[in-house]
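**Q** just to be clear, the model below is a prediction. Sequence and coordinates:
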Amino acid sequence: MHTVALVVAAGRGERFGAALPKQYASLAGKPILRHAVEAFLAHPLIDAVRVVIGPEDRSLYDAATRGLDLLPPVIGGASRQETVRRGLESLEPLAPDHVLVHDAARPLVSAAVIGRVVAALEHHPAVLPVLPVVDTLKRVADGLVAGEAARDGLARAQTPQGFRFPLILAAHRAAEDRGYTDDTAIAAAAGLEVATVAGESRNMKLTLPEDLGLAEALLRSPALRWRTGLGFDVHAFAEGRPLILCGVRIPHDRGLAGHSDADVAFHAVTDAILGTLGAGDIGTHFPPGDPRWRDADSARFLRHAVELLAARGGRIENVDLVIVCERPKIGPHREAMTARLAEVLGVGPDQVGIKATTSEKLGFTGRGEGIAAQAVVSVALPERAG
C-alpha cells in the first residue's frame, strides 16, 4: 500500500462533557468518528484506513463504523504517544510508503488538506498542516494579564500529519514517552525535517461542548474551492450592424460580425465562466450555425453560464474584462457597461472590472479591423471529496 490513514480515537475527551467519549457523540446525525473516517475513505490518494480505539470502546466503534470498509481496529495505550505507536506497529505488515495520523476529533478535514499533505510527502519525510496565529497572545497568571507573547513565527498545528512510514515508526520506537501530543514533535526529535502545508480553519478540533454547534454550522456551509477561468473572443467589424459591448449599444459607424449580436465582451466572460466548470466553450452550448441564435442577445448566453455555475452551488467572486480596440473609445461607456454586466451576472458593480486598451496600431485591432476581449473570472464552488 502506498498511503494509509491512521485515525486516533482512543481518548476519553473529558472536557467535552458528554456521557460517551467525544468521538462517538453525534454530529449532524452521525458519530464524530464516522465523519473523520469517511473523509479518508472517500479520498483517492488513501489506500486504507485503520482506527486506534480505547479498550472499552469496541461496541461503540462497531456501531459508529458499521458498513465501512476499514482495516480491523487496534487497541490504543495509556497515552496518545503509546496509542499512535501501537497503531503504527500494527501497520508494519502492510509496509505502506506513507502514513497520515489524524485525530478523530477533527471530523471536518477536507479532501484538499489531505491531498496537500500526501503531495508534500513526495518531497519531505514529515508534513504538518498549519494555520497562522492571528490573535494577539497574552501571558496570564491568576486571572490577570502578565505580559505578551510574540506571535511571529508561530503556527497552529492540525492533523492529518503525514510521514514516511519507516521513519516515523522508528522515531516512535526510539522516543521516550514524554507525553508528546503531536507526532511531528516526535519526528523532529528524531532529526526529521518537518515541512508545512496550509491547513484550514474548518478543520477544527472538537474539544468543548460548544464546539459541536459550530461544527454543525460548518457542515451546513460546505467548504469552498476557488477556481479561475479565462475567456477570449474576437469579432471583425461589419457594416450595417449595431455595436454591442457588455449589452450596451455603443455609437459607432460599424458593428461586429457574428451569428448572434456579436457582443465580444459578453462572449469572453461567458467562456471564462464555462472554463471554471470545465464545461466547454460558448460554441458547445450555442452552436453558431443554429438559426435559433441568429442576432440573439448575448446576455442569454451569459445567463446560461451563470445558471450552470449556480446549479453546482457556485458563485462569482469577481470578473476582470479587457477590451482591445483602437476605436470606439470605451471610457465614456464604461459605467453603463459595468452596470449591465453586473446585472446579468447577479453581482455587485464592485465585483466587475472593465478595462480598455489599444494594440498600439499593431495587428488586426491596430488596423481597425475588429475588437478583441479577454476575461478572467474567479468563482467559489463547494468542494467535492477527492
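**A** In hand now; what should we look at? The model shown is predicted, which means the values in this text are computed figures rather than measured ones. Residues are numbered from 1 along each chain as shown.

**Q** okay, CA-based contacts and neighbour counts for the rest of this
**A** Fine.

**Q** which residues of the stretch 251-386 of the chain fall in strands?
**A** Read by DSSP state E, counting those that start in this stretch, the stretch 251-386 of the chain holds these strands, from start to end of the chain: 255-256, 315-324, 352-357, 370-382.

**Q** among those, which is the most enclosed?
**A** The highest mean neighbour count among the strands of the stretch 251-386 of the chain, using mean count of other C-alpha atoms under 10 Å, belongs to strand 255-256: a mean of 25.

**Q** list the helices and strands it packs on?
**A** With contacts taken as 3 or more C-alpha pairs under 8 Å, 6 or more residues apart in numbering; DSSP states H and E, strand 255-256 sits against strand 224-238, strand 243-245.

**Q** tell me the most buried of those strands?
**A** Mean neighbour count (mean count of other C-alpha under 10 Å) peaks for strand 243-245 among these, with a mean of 24.

**Q** let's bring in a second model and compare:
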Amino acid sequence: MNNYFVILAAGNSKRFSKNKNKQFFNYKNKEIIDHSIIKSLESKLFKKIIVVTNNLSYLKKKKYPKIISIIKGGKERADSSLIALKYLKKFKPKNILIHDAARPDFSIKLLKNLIKLLKKNKAVIPFTSPRDSIKYKINDHFFNLDRKKAFLTQTPQAFRYKILYELYRKQKSNITDEATLFIANNQKIRFITGDIGNNKITYIDDVKLIKTFYGIGFDIHRLVKDKKLYLGGIKIPFHSGLEGHSDGDVILHAVIDAILGASRKKDIGTYFPNSKKFKNIKSPKMLKPILDNLKKSDYSINNLDINLICEQPKVSKYRNKIINSISRLTNLDKNSINLKGKTVEKLGLIGKEKAIACEVIISINKYD
C-alpha cells in the first residue's frame, strides 16, 4: 500500500461567507473538512494523509492521528497542490489522490475504485453528467453544448505520483483541477462514474440542511353518557362521548400537543385555556391555527405515530376513516400517519371503559 491522500483546504471561501471559511463550517454534525479526514482514515487505504491549509494553528489543536500531516498551503489551489507534491517527495509515493475539502460527501467505495483502477491507468477521474442544458459563449456568440458529451469532474482524483509531479513542475498557468493538467498535456485519463451526491460546496445555500425535531403529545378524557364521541376529527358511533371543555377529541388534542412540543411552543392549554371563549370548540378549529403557525415558521410534518388507548370502540373498525380525516386536516399524506389501538387489560378508568387516552409522537422538519 503506497497510496497518499491530499486534502486541499487552503481556500478563503469568498463566495461562501465573509465570516468563516467553509471548510470549518458545521455540516452534518461535523466541520466540512473533518468529513474528508475521517473517511480517508476509515478507509485504511493510505500511508499518509496530507491536509493543506492556511489555518495551521486551528487544525493542529485538533490533535489528529500521526498519519495526518498538516502543512501550509499557497495562494491558489494549484499552488497548494504543488506544495503537497513537493512535501510528499521524500516518502517516494506511488499513487496520490488529491481531494477538495469542499466535497464532503464522497464515498469510501469511490476511494477503493480509484485506487483499484490506478493499477492499469496513469490517472483516474470521477465524473457525473450534467442535468441542465448547457450553453457556451465565444465573443458575442452563444452555442449549444451537447450535454451527453460533457463531463462534470469531481474529486478525489487519482494519479501516478511521478507523472503528476513532473507535469506540475512544468506548469506555468493556474489550473482548477489536476484533470485539467493531464488534458492540457495530452495525457490519457480513465474517466469513471462518480458519486451522485459528491457535490462541491461553494455557497452558503449549499449547506442548508433539514433539521428534524420530535414531539410527544398526550391527552385523556372521561367518557360520559349521551354525548357525541369525536376521534381524529370525525364522529364515531358510540354510547358515550368524551367530557371536556371542548369536544374532547383526544387524538387531535394529542396531535396539537405533539406539534407544540416539537416546535418548542409550550402546550395546548397556553393557546386554548378553559375560558368561555373556547367552550365547546371543535378540535379541528383548534388544530388549524397551530398548523398555520407551524407553516409560517417553515416547519413541515414528516410523520405521525398515534396510540389510541381504550377498550371500546375498537380502533381497527375506524382506523382508515380516522387516518383519512387527519390526513385531510393536516394536509399530510395518509401513508405518513400510523394509528394503533391499545388496551390496558381492564385496568383503571380506561380498563373499565370510563375514559379514553391518546399519545402521539411527531417528527417535523425544518431547513436550516
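**A** It's in. What you see is a predicted model; the values in this text were computed from it and never measured.

**Q** now compute the TM-score of the two chains, please.
**A** In this superposition the chains share a TM-score of 0.53, using TM-score structural alignment, normalised by the length of the second structure; 236 aligned residues with a C-alpha RMSD of 4.4 Å.

**Q** before we move on, the earlier item: out of the helices and strands packed on strand 255-256 of the first structure, flag the one nearest Leu256 of the first structure.
**A** Between Leu256 of the first structure and those, the tightest spacing by C-alpha to C-alpha is seen for strand 224-238, at 4.4 Å.

**Q** how much does that closest one stray from the second structure?
**A** Strand 224-238 of the first structure, aligned to the second structure and superposed, deviates on average by 0.8 Å (mean C-alpha distance after the TM-score superposition for the first structure).

**Q** now that strand against strand 315-324, angle please.
**A** Interaxial angle, strand 224-238 of the first structure versus strand 315-324 (axes from the mean of the first three to the mean of the last three C-alpha atoms, to 10 degrees): 30 degrees.

**Q** output the residue interval of the second structure matched by strand 224-238 of the first structure.
**A** Strand 224-238 of the first structure corresponds to residues 210-224 of the second structure when matched by TM-score structural alignment.

**Q** longest helix anywhere in the second structure?
**A** What stands out as the longest helix in the second structure, according to DSSP state H, is helix 315-330.

**Q** can you list the helices and strands that it packs against?
**A** Other helices and strands packing on helix 315-330 of the second structure, by 3+ C-alpha pairs under 8 Å, 6+ apart, are strand 234-236, helix 283-296, strand 337-342.

**Q** give me the mean deviation of the first one from the first structure.
**A** Plainly put, strand 234-236 of the second structure ends up 0.5 Å away from its match in the first structure on average once the two are laid over each other (mean C-alpha distance after the TM-score superposition for the first structure).

**Q** same check on the last one?
**A** When the first structure is superposed, strand 337-342 of the second structure averages 0.7 Å from its matched positions, counting by mean C-alpha distance after the TM-score superposition for the first structure.

**Q** what do you get for the second one?
**A** Between helix 283-296 of the second structure and its aligned stretch in the first structure, the superposed structures give an average distance of 2.0 Å (mean C-alpha distance after the TM-score superposition for the first structure).

**Q** which residues touch that helix?
**A** 233, 246-249, 252-253, 256, 259-260, 263, 272, 300, 329-330 (C-alpha atoms under 8 Å, 6 or more residues apart in numbering).

**Q** which one of the residues you listed is nearest Thr180 of the second structure?
**A** For the contacts of helix 283-296 of the second structure, the residue nearest Thr180 of the second structure by C-alpha to C-alpha is Ser300; the value is 43.6 Å.
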